[in-house]
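Trainee: Sequence and predicted structure are below.
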Amino acid sequence: MDFASSYLIFLLLVFFSISPCFSDPRSSVAALICSNVTSTASVRQSFINSYLSAMDGITPIVHSKRFAEVIRGTGNATLFSLGQCMDDLSTTDCDLCFAQCKIQIVRCLPFQRATRGGRVFLDGCYLRYDDYNFFDEALSPVARTVCGVTQFGGNQTDFAANRNQTDFAANTNEIMRNLSIEAPKNNGFFAGFVGGGNSTAYGLAQCWDSLNTTSCSMCLENAVSNIGSCLPNEEGRVLNSGCYMRYSTQKFYNDSGSGNASAGGNGHQTLAIILATTSSVLTAAMIIISCVFFWRRKLKRMRKERAQLGALAATVNKSELNFKYETLERATNYFHSSNKLGHGASGTVYKGILPDGKVIAIKRLLFNTRQWVDDFFNEVNLISRVHHKNLVKLLGCSITGPESLLVYEYVPNKSLHQHLFDETNARLLTWDMRYHILVGTAEGLAYLHEESELRIIHRDIKLGNILLDENFMAKIADFGLARLFPEDKTHISTAIAGTRGYMAPEYLVRGKLTEKADVYSFGVLLIEVICGKRINSYPQEPSSILHLVWNLYTSRRLSEAVDPTMEGRFREEDAFRVLHIGLLCTQASPELRPTMSMVVKMLTDESSNLPSPAQPPFLNSNTEIPSVPFEIFRPESNSQSSGNSMTVTLLDPR
């Protein structure tokens, strides 16, 4: 039984229930976030006046409409504010919750040093103010994942003895995915559950009414990717700029979807008694209708996927790309584990030998999801049309067997990641070898961005996707996330996908994708290759290797950042120049980053002048901040944070 069927039966059971469900304002604080301290007294006073006016104006609108956007003040004192209640709260509970919001958010506004930004997440409502128009902002670098304190097998309760950890985790992941799909189609709100008994996972998702459907989906997809970090805790929340998502072992939401009025106990009981006489007929009818509806929807989806696959199959079968499944199966000794070269998010890669003795690499994708069709079509459609010495060549594919297969040229020296972080292999990577690998990678990206007949953004440039041939020449691989960039577009707005640490700040925060996202990723990769360290090599420090290289650059000691395994066998001026180029590629502003063709020129032409880089975004193990790092202040022991709630205050030192 799928989620929709389960949810329908759930609604029927609630609808015919005799016992009324009393509401709850859910006014527990999930997080308080403050930022941007006002610098001057005159601006501070004007901004406080705008704040007070906005708070006066927003309350009656939230009371009547449950959502409000209010702008007050002018010039430097302009303040934007947004408030909303969850859709399942009654009007009374909404008023109570929002009143608590206004009490809590004052903590962001100490009058001796007023902040220009603050937001408070309660479990039933949300309030934010800031000095810029954030109304359509879905994601931000100060998003928070807040996990409950009780875990499976914890000391507080023997949760593992009463619940199946694996089942609960699976149910939680399923309800979160369902919420991210259903909420955008339901005016930004959805609540429900998956499972039964002690392994039931309850969930709620709410997008703020200022977001459109696309932004709501993007926000909730991001929340789903983060909330899994709370498992196996009994409760978890993701608090994004544009949405809220929560799961729990206990039912915490109200059954009323609109929340416009409280349910009266006597009226509800009377209605239930009247409806009880026809419950059997209605239940049977609803089950039949739902089965027909879901069967037709599934049939429609299958027809659509078959049509897409059929079009692809027709194209492949008429081309030289077609391989027989049986041929590839025998080439890998029936995908024996001894031939396995590696495993990634998009599939497993095996070494194979064709009957003519040619060695190949075969990527094996499971044929069981819609995502398979998208990824497979993406790789075949894009890679088969581009050819460059620094790109892994696609030789063909097979879609006739029980699973889909992609056939590539075999690259014998594996990935740059495997060489760089193996002590023995790293010593073999001399300065000249690393330099030529970086130049080759840059040339491959320049071809994708500017020289091929297509304009392609790779989206996942990292050490693991740079393969090395027998001569240690770089080959860019894995185009499963690549996107075709229309010539008439300045950027693409898309769901965020990639690898943490390599994603450009404008893409991570706003989903804004351009070629400059690849440039940023290349800059990170360049610094890793020269320094011999991962981007997050300092988990106990507040910043990343970018911070280290930037500090050494400002003191003109960049050669100290070079991988010590090279034992000084390089020219200091060469190291300074290459790392300088890496800093140019990782500047926070995409407009300041060079194009990949400019990067190639800077790497190969020592006479070309290099501009001074601007400060890169500082990174830490949790998030990526596009400008200045935030200082995190934990609440004291006497704060209002208790139970499964946690208050986090962030102050921008500017």
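Mentor: The structure has been received and is ready for your questions. Numbering: from 1, shown residues only.

Trainee: okay, CA-based contacts and neighbour counts for the rest of this
Mentor: Will do.

Trainee: Within the helices and strands, which one has residue 442?
Mentor: Using DSSP states H and E, residue 442 sits within helix 431-446.

Trainee: So which other helices or strands are in contact with that helix?
Mentor: Helices and strands touching helix 431-446, by 3 or more CA pairs under 8 Å, 6 or more residues apart in numbering; DSSP states H and E, are strand 474-476, helix 515-531, helix 596-604.

Trainee: mind checking which of the ones you listed is nearest residue 444?
Mentor: Set against residue 444 and scored by CA to CA, the helices and strands packed on helix 431-446 come closest in strand 474-476, at 7.0 Å.

Trainee: Please work out which residues outside that closest one touch it.
Mentor: 389-392, 437-438, 440-441, 444, 465-469 (CA atoms under 8 Å, 6 or more residues apart in numbering).

Trainee: picking up where we left off before, next one: the next helix or strand after the helix holding residue 442 to chain centre, how far?
Mentor: Using DSSP H and E, the helix or strand that follows helix 431-446 in sequence is strand 456-457. Put simply, strand 456-457 sits 19 Å off its chain's centre (CA atoms, centre = their mean, to the nearest Å).

Trainee: One more to weigh against that first structure:
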Amino acid sequence: MPLTPTLVTIQLLSKRCYREDDINFPGGLSIALERSLYALLYRWLLSTNVCPRMLSYMFPSLRVLSQSGFGTSLGVLFLPATWVLYKLIKKKNKIKLKKKFFKKNCGLLLQQLSSTKNNVQNTKLFNSKELEKATDHFSKDRIIGKGGQGTVYKGMWSDGQIIAIKKCNIVDKANLQHFINEIVILSQINHRNVVKLLGCCLETEVPLLIYEFIPNGTLFQYIHEENEGVPLTWAMRLKIAIEIAGALSYLHSAASLPIYHRDIKSTNILLDEKYRAKVADFGTSKMVKIDQTHVTTLVQGTFGYLDPEYFQTGQFTEKSDVYSFGVVLVELLTGETPVSSTRSEEGRSLSTYFILSMKENHLFDILDDCVRKEGDKEDIIIVANLAKKCLHLNGKERPTMGEVAMELQGIQKKDTNGQENYEELHNVRSKEIDPSYACSTSTQSYSEIASSSSSIVLASSSFKSL
């Protein structure tokens, strides 16, 4: 006999009633109503010429209830209501389950933290239905990334907006803490080089975070993996370094409360459609008081990026982020991975390998081909010395991220001014003008260039003295 929707419903309902003493129908209906309903269903099935033995095997509880006298021959009149009844019960149970998940996923805590007293802005809460629709029920085809804390899916709203959804892998106290921590911190940040949190969903078995979609993947992929995207030129690498430094400077000194990222690495730097850097993954970040100099925690981080001072003392400072940034800067310069078994034993760590190469005057031997061919030698040396300062073993000797950003911006500004002056001179020479005017114009242009060149020399000498 083919399974009709009604029969499927009956079968689903009866699965919870295999024993005569086990008639706990979900949804809080009275026992009398439950038994009457089951009896009606059993009698209707008999009227459809279903094999009685088959019925006895599939629905033993229905048979017992029918024989006990609760059924009525008018049951078939009420049968269409069973589907509606089942739907209502299912909906009620689903609401209960969502409330349970919301509480388990620290939803109540988040609501408390969202008060103005705690300086946390309200975070938009999405429902699970719209997220399932956006990701085609979290299809494997929509996975765009996997990490220790979760899986990232690509989704699309009905209006065509593309989003990224991070789904927690394991529901444990530590992971929940990371998720809530990321919500609290990102809700307070508004910076063009920090990934934007759109909201979250806490009514599912595992919590979900919804971000703006960043299409070009991670910085790590562009430096270390073969890809069909645009290769990172020296100018792009310098720009990305400036943007990361600017974002970290904002976190350390311009946010409402100072924030230590605690996991800066090239896999946590995303690139948007214009190859702008976006700092991501704030699961282990810490918000500190304005006068607080460090946080003492269990050592967490990624080997190769971990501040040695933090590793020894367990005290994380803003200079620990500076160290991690230094490693990223060396990655941009050399194209080398933070840890490599192909390098000599003493050079397995990229930071050690880089500092040894600098000490032995082999900097240009370890540079990425793109950097060596396109970069200005003087600029490269300045950036390399800056990276070396960031990697100083003594945190107090490292520059702040604000100082790092200013120094990198100085290089970019110098290059931009030089290019503008060159273009201006080229335009002047290409025009046919009065000789006397040409003389005065050329003199003026050369004076500007000379002035600019003098400032470059002064800047570079000051960089070398640092």
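Mentor: Happy to help now that I have it. Since we're looking at a predicted model, the values are computed, not measured.

Trainee: Report the TM-score for the pair.
Mentor: Comparison of the two superposed chains (TM-score structural alignment, normalised by the length of the second structure) gives a TM-score of 0.63, and 311 aligned residues with a CA RMSD of 2.5 Å.

Trainee: one step back: separate out the buried members of the contacts of strand 474-476 of the first structure.
Mentor: 390-392, 437-438, 440-441, 444, 465-469 (16 or more other CA atoms under 10 Å).

Trainee: what angle do the helix holding residue 442 of the first structure and helix 515-531 make?
Mentor: Here the directions of helix 431-446 of the first structure and helix 515-531 differ by 170 degrees (axes from the mean of the first three to the mean of the last three CA atoms, to 10 degrees).

Trainee: And whichever strand or helix holds residue 217 of the first structure, what does it pack against?
Mentor: In the assignment (DSSP H and E), residue 217 of the first structure maps to helix 213-227. Counting by 3+ CA pairs under 8 Å, 6+ apart, the packing neighbours recorded for helix 213-227 of the first structure are helix 165-185, strand 201-207, strand 235-239, strand 243-248.

Trainee: so where's the longest helix in the first structure?
Mentor: Once the first structure is assigned using DSSP state H, the helix that runs over the most residues is helix 279-317.

Trainee: what packs against that one?
Mentor: Using 3+ CA pairs under 8 Å, 6+ apart, helix 279-317 of the first structure sits against helix 3-15, helix 370-383.

Trainee: ok, now with 7 Å
Mentor: Of the remaining helices and strands, none touches helix 279-317 of the first structure by 3 or more CA pairs under 7 Å, 6 or more residues apart in numbering; DSSP states H and E.

Trainee: and that helix, which residues are buried?
Mentor: Under 16+ other CA under 10 Å, the buried positions of helix 279-317 of the first structure are 279, 290, 309, 312-313, 316.

Trainee: that older thread, take the helices and strands packed on helix 213-227 of the first structure and lay them out in a markdown table including mean neighbour count.
Mentor: Listed next are these as a markdown table, based on neighbours: other CA atoms under 10 Å:
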| stretch | mean neighbour count |
| --- | --- |
| helix 165-185 | 21 |
| strand 201-207 | 27 |
| strand 235-239 | 26 |
| strand 243-248 | 26 |
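
Trainee: follow-up on the earlier one: which of the helices and strands packed on helix 431-446 of the first structure sits closest to residue 71 of the first structure?
Mentor: The nearest among those, by CA to CA, is helix 515-531 at 33.3 Å.

Trainee: Show which residues not belonging to the closest one make contact with it.
Mentor: Residues outside helix 515-531 of the first structure that contact it (CA atoms under 7 Å, 6 or more residues apart in numbering) are 434, 438, 449, 457-459, 461-463, 502-504, 507, 534-535, 561-563, 579, 582-583, 585-586, 590, 593, 595-596.

Trainee: which residues of the stretch 51-200 of the second structure fall in helices?
Mentor: 52-58, 60-67, 75-78, 80-104, 107-113, 128-134, 173-186 (DSSP state H, counting those that start in this stretch).

Trainee: Over which residues of the first structure does the first one lie when aligned?
Mentor: Helix 52-58 of the second structure falls opposite no residue of the first structure when the two are matched by TM-score structural alignment.
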